[in-house]
Each structure stands twice: as C-alpha cells, then as structure tokens.
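Colleague: Predicted coordinates and the sequence they were generated for:
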Amino acid sequence: MTESQNKTHFGFQEVDEQAKQGLVGNVFRAVADNYDVMNDAMSMGVHRAWKWFAVAQSGVSAGDSVLDLAAGSGDLSLKFANKVGPDGMVIVTDINAAMLAQGRKRLTDAGIAGNVDYCLVNAEKLPFEDNQFDCISISFGLRNVTHKDQALAEMRRCLKPGGRAIILEFSQPTNSTFRKFYDAYSFNVIPKLGELISDDRDSYQYLVESIRQHPPQEELKQMMLDAGFDRVRYHNLTGGIVALHMGYKY
C-alpha cells in the first residue's frame, strides 16, 4: 500500500492520511472565533480547572523554556508565560493560522510580550533543535494528529534531558454508568450547542467522534513509553473524561 492509499480516521469517517490535516484545518478555521465560548459551554467551565491542574503539574518555573503545541486560543500559553517570567521563553504554536491568531490576541490583550514567540508548527515535524525545551505541552490537540507516534517522538527529541512532556486530552470515563451519561451528553448535546452558538453542528460532531477515536489512558501511556519517555504516568480528571499524561526524557 502506498502512502497516498494509507487510511486514517477523521471522526468516524475513514479518509486518506494525506487528506486529514486539511479536514482538521477546516474544522478549526470554522470554530476559531467561538472557540473559548464553546469550551465554556461544553464543559460548563470545568476545562479551566483541567488546564490549571496541567500547568501546576508541569513543574514549569522562572527561566524555563516551554513549547506549547496546538496552543489554540493560548490559555495554557498565558499561564506558562506568567510562570517562566522575563528570563524564560514560551513558544506558542499551532498548525492552524486562525487558531494561532486567537492565541496571539489573548496574550497581547493580557500584556504578554518579550518572553513569547509564535510559530505555525506541525507537531509531527517540529522545526526546533534537539534538547531545546524544559517542558513541551499539548492540550486537546494530540487526538487531531495523524501520526501520534511521530509527534511523541518529536516532543521527546526537542526536550532537554530531564525535561517533561505533558499531554492534556479527552479520554475514557472509568465508570461504566458515568460513561453512558457522558456518551448521551456528548452525542446529543454538544453538536446542538455547536449549532446554536456557532451555527456549526458538523465541527462539533467531529469533536465528539474524534474523542472516541483517541487512544484511552493505558494505550497512550504505552505509546509514550514506546517513544522513549520515562516515568510516564497519568491523572484522570472528572472521572476520566480528561486525562493528563506526563513523561520525562533522560
């Protein structure tokens, strides 16, 4: 099978691998303007607590260098920039120009300058040197990457020895009863919210489907180990709706 014939998933659809990046790009161009409003609506604001927890667990401190992949509207980047201070650096990245513009706007409006830079980046092919960053984060973005193993390997390559990767992503609820409630909410409510708030049901239908295609907790942990990370662990948040995975480079 040639590369052009390789298949992957786009939500519940099967598509050519080469087509997925463009399809995902279309989704995030469509949702960029209402991204934060929809995050609050879908999670009832709980996404803010998930992100604060991720930053607290990252161990980032003054003077550190941080690479924030799939930074979206920049809420983690803003928190990291405040933590690293004027002697540190945060590289704010996204593969989608519309989302990166949202992140730049958030940080600029917050008065963040001097210790941040912005870059359009494909997580599978990072344009950075080996051993460059103290911490690399990706928040609610890994599930959209076609070759997750490549992205994980690139994250490890760009970390300094002793550096840590943090991956905040939707996962699988651990309680079967809660999972049924979550599935009902996801498939029946979230696309409807997308339709009402953003006039875009299809993008949020993709969101729900992409979550179900993402590797669950133990599988993602093993993928990080296979990529060469050490001391890999994860924390389930809100019953496993979201998981924070962490791994170190030694």
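Modeller: Structure received.

Colleague: From now on I want contacts and neighbour counts done on CA atoms only, so please keep to that.
Modeller: Will do.

Colleague: Show me how far the helix or strand hosting Gln102 is from its chain's centre.
Modeller: Gln102 is part of helix 97-109 when elements are defined by DSSP states H and E. Relative to its chain's centre, helix 97-109 lies at 16 Å (C-alpha atoms, centre = their mean, to the nearest Å).

Colleague: Second structure follows, compare the two:
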Amino acid sequence: MSETVSFGYEQVLPEEKTARVGQVFASVARRYDLMNDLMSGGLHRGWKDEFVRMVKPRAGEQILDMAGGTGDIAFRMAARGADMTVADINPAMLEVGMDRAAKRGLTGLVWQEQNAETLTAPNASYDAYTIAFGIRNVTDIPAALREAHRVLRYGGRFFCLEFSTTEWPGFGKVYDEYSEKLVPQIGRYVAKDEASYRYLIESIRRFPPMPAFAAMIEAAGFAQVRARPILGGLVAIHSGWKV
C-alpha cells in the first residue's frame, strides 16, 4: 500500500482516510437512503434488485453483506431465505439498519461492526460475500478483497455493486456535470452536509474503471471474474468465485 491514499481528490495518510470516511457516514447515516433516492432518481432500487437476482441467495445460505449498514441489500436477500450477517465499519449506519429491521419485524439478521480489511470471521465461513456501494470507501481495497476471499468457502461467490465509468458517448459528461454541481447542493439542503456528498462524488471519480477493478479482484484470488455494466458502466456489478 502507498504511503498516502486518496480521499476524494486529496492524498492523505491511510489512518486519516479511515477516520474521515467514518465521519462522512456518521454525518449522513440518517438521510443516507433518502439521498440515494434523490441522487439516482430512485434508480438505485432497481440496481440493487438486479444485484440480488445475480447473487441468487438461497434458503439456509450464510451470506456476509459488507458495508451493508442500512440493510437495503440484506433485507432483499433475507426475504429469499438466506441467513444474513450485516457488517459495517460505521456504528451509525448499523444503528439505522437495525432500526429499519425492527420496523419491518425482521429479527433473524446478525449485525456486526467490522472493518472490511480485517474481518474477524474464521476462514471459509460464508457461501457468498456481497458489498454494494462500499468498496470505494475502503482504505486498502486489495486487503478487503483478500479478506473477502479468505472468509468464503470453496465454491463461494463474491459480488460487488459499485459506481464505475460510463462508456456511453455524451452520457458521462452529462452525469459528471450533474454530480459535480448538483449532488453536493442536494446534500447541503437535504442532509445538511455538502462536504460529505462532495467527497462521495469525488470518490466515484477516483475509483478504478471496470477492467482495472476486475484485475484487482483476480489478484485477490478469485476466478471467473466478470463485470456487468449498467447504464453503459455508470454502475457495474462485479463477480468472482473462490475455486
């Protein structure tokens, strides 16, 4: 890992990034899902539905949803019978998820405060590992991918939903203009936090394009690595298998 890492467009020490990302999500936790609706025009719901369809959770499977604090992915997979562990480094996000679960009468989920780079689970604990819109906020992404590989059983599957770089001519420029100028203002008025949403947009810009991220997944030990672009690659679903 390099001496410094990116925090948006800044270069900071790794421990500083971890702390500052924690502050971002502690600040936005209570408005996180509302902001997702506003920023994506509700499209994130369909992306998450498609993500879960690709994971194909089955009854009795043990699945770890990393960076899943508010429960959006876990609720969908639990409805298909999977035994879900929801992990997040941020206790404020987990608190939101547990409150949402209680209101829905969902009692079977396990909630854990975990760092994706240093999971406490034993080797070969899970049938699937999922992470949605969280990997780009991890300080040491290769370490997190290696941990995902370690905690999966042989034959286990890895799925990651994340923003990427759209390859549709013209659309990327329009989206860049929207996200750079409007999203922070939405954050300012709705979440009362312009700076956090400016960072989140910057973190999307700094995230590796699909081929580079796929290579990182392969380097962590996964096989049959694939990327499925959505909206030309604005969002991508990455997958791989532990074999």
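Modeller: Received it, and whenever you're ready, just let me know what you need. Just so it is clear, the model here is predicted, and its values are computed rather than measured.

Colleague: hang on, the earlier thing: quick one: the very next helix or strand once past the helix holding Gln102 of structure 1 to helix 97-109, angle?
Modeller: Once the chain leaves helix 97-109 of structure 1, the next helix or strand it forms, by DSSP H and E, is strand 116-120. If you take axes from the mean of the first three to the mean of the last three C-alpha atoms, to 10 degrees, strand 116-120 of structure 1 sits at 170 degrees to helix 97-109.

Colleague: Can you check which part of structure 2 the helix holding Gln102 of structure 1 sits on?
Modeller: Taken onto structure 2 by TM-score structural alignment, helix 97-109 of structure 1 occupies residues 91-103 there.

Colleague: next one: stretch 29-40 of structure 1
Modeller: With TM-score structural alignment applied, stretch 29-40 of structure 1 matches the range 26-37 in structure 2.

Colleague: Neighbours of the aligned partner of Ala62 of structure 1 in structure 2, how many?
Modeller: Here Ala62 of structure 1 is matched to Ala59 in structure 2, going by TM-score structural alignment. Ala59 of structure 2 has 12 neighbouring residues, counting by other C-alpha atoms under 10 Å.

Colleague: which SS class is Ala59 of structure 2?
Modeller: The three-state label given to Ala59 of structure 2 by DSSP: H, G, I helix; E, B strand; the rest coil is coil.

Colleague: Just confirm it contacts Ala82, I think it does.
Modeller: Yes: counting by C-alpha atoms under 8 Å, Ala82 is a contact partner of Ala59 of structure 2 at 4.8 Å.

Colleague: Now do the shared contacts for the two.
Modeller: With contacts taken as C-alpha atoms under 8 Å, 6 or more residues apart in numbering, not a single residue reaches both Ala59 of structure 2 and Ala82.

Colleague: which residues in structure 2 form strands?
Modeller: 5-7, 10-12, 62-66, 83-88, 110-113, 126-132, 152-163, 223-230, 235-241 (DSSP state E).

Colleague: Return the residues in contact with the match of Ala62 of structure 1.
Modeller: Counting by C-alpha under 8 Å, 6+ apart, Ala59 of structure 2 touches Arg80, Gly81, Ala82, Asp83.

Colleague: The second one contacts Gln62, doesn't it?
Modeller: No: contact between Gly81 of structure 2 and Gln62 fails when scored by C-alpha under 8 Å: they sit 9.9 Å apart.

Colleague: So between those two, which is more surrounded?
Modeller: Neighbour tally, Gly81 of structure 2 and Gln62, criterion other C-alpha under 10 Å: the higher count belongs to Gln62, 20 against 14.

Colleague: right, and that one touches Ala128 too?
Modeller: Yes: Gln62 of structure 2 is within contact range of Ala128, at 6.9 Å (criterion: C-alpha under 8 Å).
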